[in-house]
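# Sequence first, then the predicted structure, then my questions.
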Amino acid sequence: MSTTDNISRLSQAKSLCELFQHTCTTRAGDLALRTPDGKTALTWGEYRARVRRLAAGLAAIGVEHGDTVAIMLTNRPEFSLVDTAAYHLGAIPFSVYNTNAPAQIAYLFDNAGNRVVVCERQFLARVLEAKEGGRVEHVICLDDAPAGTMTLTELEALGDPEFDFESRWRAVEADDTITIIYTSGTTGAPKGVEMSHRSAIFATEAMSGIPEFAVGCGGRVVSYLPDAHAINRWYAHYMPAVTGAAVYTLANSKDLAAALPVVRPTVFITVPMLWYKIEAAVRAALAELTGPRGTVAAWALEVGRRKVATDLGGRPISPLLRLRYLLAERLVLARLRERIGLDRTSIAYTGAAPITPETLEFLLALGIPVAEAWGMSEIGLATSNRPGAQRVGTVGTVLSRVEMRCLADGELVVRTPGLMKGYRDDPDRTAEAVDADGWVYTGDVGVIDADGYVTIVDRKKELIINSAGKNMSPANIESAIHAADPLIGSVVAIGDRRKYVTALITLEPEAAAEFAAEHGIEGSPQVLANDPAVRRELDAAVAAANARLSRVEQVKAYTVLPVFWEPGSDEITPTMKLRRAVIAKKYAGEIDALYARDRI
């Protein structure tokens, strides 16, 4: 099917159920869901059969059109099975972050009003505590069934063999709610973004106009980001249901580096932190090469850089550079991509935070087709760079059928078919975010150039305005420092209403453990934070970052906190966003100490 025909089919689809059923019919024997070790593997035909049985089971315990179903699972094939079964009933499955505490889970259950929860045994205690006094009646526990719960197998067995599955999924409409995405809540309580079948489909429709995406989207993807986040829900669940991509599920995201050479994804999405780790690993591997091999590797990388600079500059590639690049590809670059596991990737995306231009250009020089894109849970994907028409430092141009304007204060507003239905049971906050004409006030400050390329400056409420009135993006400062050394886990730039910028730094747990082993240091965060070798490493990293920042943005002092911050902690959301207000209050003493004497 041509790209035009595919886009037409998507735009005319009544629901994701219709597209899923079409994929299952046309690709019945192809791989649909798999764990990297191969212990679980389902074809599309088997996937559909399991969905039918689970839908019948859910109907048997009273799940009707419009009902909500909570899912608290790691990334595993059962997530796709349960979620798909629920939305085929016209029900509304939603995912709970694995790191959520009982009180947070209880808040979600109260807002969603679900009577059914599907979870793993490792989360059961929190689920049972959260449901006390609430409306939950049925708990399905995947691994076993303690008293008061049932297994997934038992749920399937409850279904009526004569259950009219087809009439149920055919009754689902485009504007029916397909899920609730609970924002990770950097401030205040999470908001429940209600996504329709129409908006779930739109992102794939809009992206299908990018040839590299169209080529890769029917191949292989790896599901490792939280399914409670909008990007993984689309990229590793809804999009494959449309395109027939095989989904490899990874229960622990820390295993991603080992899994990539196994999966060899054709489309890949991740955050800047992982790209920095890939860059550091490649540079370390190249540094170990000596003699002729080292010389050839350095030459190949330089050729890759020249080609990228020529491409980004819009200049034609000379015959000599083309010949050198083909040789560099054969001898070095293709082998490096194969080693990483991205040798078959048609397009890769980076998002959620800005990535440094230097890192992006390094990845492009390796031949990894990385592009920046931008979106939000409320609007889905909105912009994307395109291979061959990419501008480093921007998030690209708006996708087909998306409109964007920049207001006088720099805030970006967007109107899109991917618009949410609203925040669940929260009309006031919905009205604050979306005006009567459908324009979403994103809260992001940006710039749109004459050619339509969008640059995101920062969150409107997070801009640093120093005591001299200079506006700065903390994210820009933080990404520069973060990219300078893989030992750095999190960076928080401080400087609002201050004379100069300082920073709080935490160490990355895995890199810190390796550093401790190499230097014979006891590996606790308390010891590492005060170790001279760590301090020398970070001094060099901050100096390197400062060299890339303007004078006013440069970090004059920093402190290393004696803790590791994990996703879902007080300081960081499950999607790795900084809870700045919490951090400012919790570490007020450390921040004040950085300004205890004039450092200028």
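That came in fine, so what should we check first?
# Please count neighbours and contacts with C-alpha atoms only from this point.
OK.
# give me the element Ala382 is part of.
Counting by DSSP states H and E, the element that carries Ala382 is strand 380-384.
# for Leu256, same thing?
Leu256 belongs to helix 256-263 when assigned by DSSP H and E.
# Tell me the helices and strands packed up against that helix.
Applying 3 or more Cα pairs under 8 Å, 6 or more residues apart in numbering; DSSP states H and E, we find helix 256-263 packed against strand 220-223, helix 334-340.
# circling back to that earlier point, and the contacts of the helix or strand following the strand holding Ala382?
Counting by DSSP H and E, the next helix or strand C-terminal to strand 380-384 is strand 397-398. Residues outside strand 397-398 that contact it (Cα atoms under 8 Å, 6 or more residues apart in numbering): Ala382, Thr383, Ser384, Asn385, Met404, Gly452, Tyr453, Val454.
# any idea how far the second one is from Glu411?
If I follow you right, that is Thr383. Distance, Thr383 to Glu411, by Cα to Cα, to the nearest Å: 15 Å.
# before we go on, here's another structure to hold up against the first:
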Amino acid sequence: MTSVAADSNPALNVTMNGLPASSRYASGGPRPPHGTINALFFDAVERFDRADALSTKVRGVWEPMSHRTIMDRVRRTALGLAEMGIVAQDRVAILSENRPEWLIADFACICSAITDVPIYPTLPADQLPYLLNNSGARAIFVSNADQAKKVASIRSEVPGLQWIIGFAATTADGCDLTLAEIEAKGAAVDNAERATTFKRDALAVTPDQLVTLIYTSGTTGNPKGVMLTQDNLYSNVISTKTTLHVSTSDLALSFLPLSHIFERTGDYFLFSNGVRIAYAESIDTVPVNMSEVKPTMMMSVPRLYEKIYARVVENAVAGGGLKKRIFFWAKNVGEKWADEKLAGREPGGVLAMQYALAQKLVFSKLKERTGGNLRFFVSGGAPLSPDIAKFFYSAGLIILEGYGLTETSPVISTNTFENYRLGSVGRPIPGVEVMIAADGEILSRGPHIMRGYYNHPEATKDAIDEEGWFHTGDIGELTDGFLRITDRKKDIIVTAGGKNIAPQPIENMLRTNKYVSQAVMIGDKRKFPIVLIVPNWDQLEKWAASQSIVWTSRAELLAMPTINAKMEKEVNAKLEGLAHYETPKKIALLEHDFSVERGELTPTLKVKRRVIDKSYKPLIDSLYEE
């Protein structure tokens, strides 16, 4: 493979020497200097030294934690681990929901050159032994009694695991000791000299030091441990700093799992910029927590925006009459206003007056639901529907969509206020190169690319070629330096007639319907595509009640011709405009959501299409036999 040198022009878009003319290349510009997350941590504590660096809700009250308290607790935790004999190069797992202790344990490990292994708190117990054994974890931090009992139940299968350490869990829950006890061990040997030595040793950690093993959930096979170094994460944080501007006046609500690289690197970015971080109580409480802490920014996967959009539309429709007409009038005005702004023109005249009225009557209420102070959202982890992005943009709540993977630390590209293109995932960030291969696959190269997969040299070789290009597995396009994702390479459906279908955009479109919770297209090597639909039960049951339909179970409801006709109508309305060959010919309604526990979703809620195809094979086969 022949490449060209990285260029400082962020919009570079050239034909590659030795590759088909359709292959394209873009560079975010020069890479940042080498560095470490440890240096960013100490710098942030000393430079900002604020009393409310973090906050979390305790017994109904939001309690702040200062930079100095964080530093003291990180140091004492690190010293306590050393007293236990856990030293540099050891592995320590973290199984916890978001909370300040997650960050404290993380920084204690990486400042000590201990490699931590984050594990999704939603994973069932039977998936833990593989991760703990493969990584060689000597200890694991757990958040609460439920997580402690989960680990205790499989402990006999993990002979190398020596300690279970509880944040809020105790020995009664199966822990060997608590974080408080480890901090006490550290405090017993802590003094001014040890503090100086701790800082010196942490800052002496080299950029190539392994920071973390993050196991990718994957859609096939066992998870692989992604090896990320200090410099991988540091370069990503520094490059993001130059493209996404935040300040000490910002407050972020953190609710995506810190075991997810998107939230974790994002929190490093926030912490190093002096942004206050408030940890949501849970994903379910995000709407309430938004109104309480009034964030100025938030990071999320598209599902949050889909739910907000569906709720707003539902409330407008349920209001009926004048309320409904005003909402859809405002939505139409907002879209016209957005078209002008996105075309680089300033809306004026009647449109400007209409938009001001739409803001007052409709959009201002949406902003109030987010707390009233929100400057922007960041979206990643999966494709965001352009229709939803445009709706938020027209409401004055911009969503900056970006792109990346665990293997890329994670950010490859992102939209910014200065360079924004709806439907794209932005331009590459500084130091990052992007190229579209001949088959449409997105390749990336730069300091953000992982060291490799732990104990998987062949998988590493398959993912990173000899010239350093990481093969993302995603299909995309580059236009004027802006990257657009069209689908996952492994998800492309090739029908028996040889037609190629990208299912993700169609599934995203279907999920914007208020009656649809989940949608998965099937059709590889078959005559035509079909779609499996999980209804939004709240909406469907309300509609059924309004039609005086009587039912005793959801299975009974799904068997009714009236319900099937209703769902077919709703689904087909979203499929208008598709080519004949990519339009699902039949739909099947499912009673239960796809789940992580049944192996149908990854912990990051990506669909395992092959698993679903296999799990629902009798149902799917029946649709093709009819």
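Structure received. Computed from a predicted model, the values in this text were never measured in an experiment.
# one step back: between Thr383 and Glu411 of structure 1, which is the more surrounded one?
Using other Cα atoms under 10 Å, the more surrounded residue of Thr383 of structure 1 and Glu411 is Thr383, with 24 against 20.
# ok, back up a step: what's the matching range in structure 2 for the helix holding Leu256 of structure 1?
Aligned by TM-score structural alignment, helix 256-263 of structure 1 falls on residues 286-293 of structure 2.
# Same question for the matching stretch: list its buried residues.
By 16 or more other Cα atoms under 10 Å, the buried positions in stretch 286-293 of structure 2 come out as Val286, Asn289, Met290, Ser291, Val293.
# cool, stretch 419-430 of structure 2 as well?
For stretch 419-430 of structure 2, a neighbour-count test (16+ other Cα under 10 Å) marks Tyr420, Arg421, Leu422, Gly423, Ser424, Val425, Gly426, Arg427, Pro428, Ile429, Pro430 as buried.
# quick one: which of those residues is nearest to Ser135 of structure 2?
Ile429 (31.0 Å; Cα to Cα).
# Run through the residues that contact the aligned residue in structure 1 for that closest one.
Matched by TM-score structural alignment, Ile429 of structure 2 corresponds to Leu399 in structure 1. Contacts for Leu399 of structure 1 were tallied using Cα under 8 Å, 6+ apart; they are Ala206, Met207, Leu381, Ala382, Thr383, Ser384.
# what's the answer for Pro357 of structure 1, then?
Contact partners of Pro357 of structure 1, counting by Cα under 8 Å, 6+ apart, are Val392, Gly393.
# Give me the distance between it and Phe20 of structure 1.
38 Å.
# quick one: contacts for Ile398 of structure 2?
Neighbours of Ile398 of structure 2 in contact, by Cα under 8 Å, 6+ apart: Arg375, Phe376, Phe377, Ala389, Phe392.
# cool, Leu128 of structure 2 as well?
Val151, Ile154.
# Quick check: closest non-adjacent residue to the match of Ile429 of structure 2.
Using Cα to Cα, 6 or more residues apart in numbering and skipping residues adjacent in sequence, the residue nearest Leu399 of structure 1 is Thr383, 5.3 Å away.
# which position in structure 2 aligns with the one you found?
With TM-score structural alignment defining the correspondence, Thr383 of structure 1 maps onto Ser413 in structure 2.
# Same question for Ile355 of structure 1.
Residue correspondence to structure 2 (TM-score structural alignment): Ile355 of structure 1 is matched to Leu384.
# Now its match. Nearest residue, chain neighbours left out?
Leu384 of structure 2 sits nearest to Pro302 (Cα to Cα, 6+ apart), 5.4 Å away.
# Whatever residue of structure 1 lines up with that neighbour and Ala584 of structure 1: what is the separation?
Aligning on TM-score structural alignment places Pro302 of structure 2 opposite Pro272 in structure 1. Noted for Pro272 of structure 1: a distance of 24 Å to Ala584 of structure 1, by Cα to Cα.
# Next, count neighbours for Lys57 of structure 2.
Around Lys57 of structure 2 there are 15 residues (other Cα under 10 Å).
# residue ranges for the helices of the stretch 251-400 of structure 1, please.
Here the stretch 251-400 of structure 1 has its helices, by DSSP state H, counting those that start in this stretch, at 256-263, 272-287, 291-312, 319-328, 334-340, 357-365.
# can you list the residues that contact the third one?
The reference is to helix 291-312 of structure 1. Contacts of helix 291-312 of structure 1 (Cα under 8 Å, 6+ apart): 286-288, 316-317, 321-322, 324-325, 328-329, 331-333, 361-362, 364-367, 388-392.
# Excluding covalently adjacent residues, which one is nearest to the residue nearest the centre of structure 2?
Structure 2 has Gly381 as the residue nearest its centroid, 3.8 Å off, counting by Cα atoms, centre = their mean. Excluding the flanking residues, the one nearest Gly381 of structure 2 by Cα to Cα, 6+ apart is Val301, at 5.5 Å.
# do Val127 of structure 1 as well
Leaving aside its chain neighbours, Val127 of structure 1 sits nearest to Pro102 (6.7 Å; criterion: Cα to Cα, 6+ apart).
# ok, back up a step: distance to Leu590 of structure 2 added to the buried residues of stretch 419-430 of structure 2, as JSON lines?
JSON lines is the format used below for the buried residues of stretch 419-430 of structure 2 (distance: Cα to Cα, whole Å):
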{"residue": "Tyr420", "distance to Leu590 of structure 2": "38"}
{"residue": "Arg421", "distance to Leu590 of structure 2": "36"}
{"residue": "Leu422", "distance to Leu590 of structure 2": "33"}
{"residue": "Gly423", "distance to Leu590 of structure 2": "30"}
{"residue": "Ser424", "distance to Leu590 of structure 2": "32"}
{"residue": "Val425", "distance to Leu590 of structure 2": "32"}
{"residue": "Gly426", "distance to Leu590 of structure 2": "36"}
{"residue": "Arg427", "distance to Leu590 of structure 2": "39"}
{"residue": "Pro428", "distance to Leu590 of structure 2": "40"}
{"residue": "Ile429", "distance to Leu590 of structure 2": "41"}
{"residue": "Pro430", "distance to Leu590 of structure 2": "45"}
